[in-house]
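In: 3D, please:
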Amino acid sequence: MSLPKPVMRGLLAKRLKFHLPIAFTLSIVAAAIFKYTVTEPRKKAYADFYKNYDAMKEFNAMKEAGIFESVRPSGE
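Out: Okay, here's the model as predicted:
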């Protein structure tokens, strides 16, 4: 008694019909999860930070700390 031959003709197409929709669905779900758990909170954090950010105040603080070599601190 021998085993029956495996059906090879059309096997790839048959498997793709099953796996391709699953792959697309999972990728869309993963992208949506990433968007709402990573990028949206990050956008909100940046917006909150720059809402009250004063660039000149930050520049003057760095200037007074001596970070810049080409800018003299006030009082010199």
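
In: going forward, measure contacts between C-alpha atoms and count neighbours the same way
Out: Fine.

In: give me the element A61 is part of.
Out: Following DSSP states H and E, one finds A61 within helix 55-65.

In: next up, for comparison:
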Amino acid sequence: MASSALAKPQMCGLLARRLRIHTVGAFAISLGEAAFYKFAVAEPRKKAYADFYRNYDSIKDFEEMRKAGVFRAQS
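Out: The predicted structure is shown next:
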């Protein structure tokens, strides 16, 4: 009698239901990670490059490197 009191588990469609739930969860987590990367890494990096090149003088930098001896001809 104890065995008839337990309800049988649903086995038909169990894999499909679990896959659907996990697929939606994985999609949501990946979107969250992508948004986090964009706003925590990519945007600050773009801003840092823009700030650097806003006042960058390549001629001045070249002259400093030339005076420091970076460009030496080897024959």
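
In: So for structure 2, which residue is the most central one in space?
Out: Nearest to the geometric centre of structure 2 sits Y37, at 4.1 Å (CA atoms, centre = their mean).

In: Can you classify that one as helix, strand or coil?
Out: State at Y37 of structure 2, reduced to three classes by DSSP: H, G, I helix; E, B strand; the rest coil: helix.

In: Give the equivalent position in structure 1 for it.
Out: Counting by TM-score structural alignment, Y37 of structure 2 lines up with F34 in structure 1.

In: roughly how far apart are its match and P41 of structure 1?
Out: 10 Å (CA to CA, to the nearest Å).

In: mean deviation of the helix holding A61 of structure 1 from structure 2?
Out: Helix 55-65 of structure 1 differs from its equivalent in structure 2 by a mean of 0.4 Å after superposition (mean CA distance after the TM-score superposition for structure 1).

In: What range does that helix cover in structure 2?
Out: Residue span in structure 2 matched to helix 55-65 of structure 1, by TM-score structural alignment: 58-68.

In: contacts for that stretch?
Out: Applying CA atoms under 8 Å, 6 or more residues apart in numbering, the contact partners of stretch 58-68 of structure 2 are F71.

In: hmm, try it at 10 Å
Out: For stretch 58-68 of structure 2, contacts defined as CA atoms under 10 Å, 6 or more residues apart in numbering pick out G69, V70, F71, R72.
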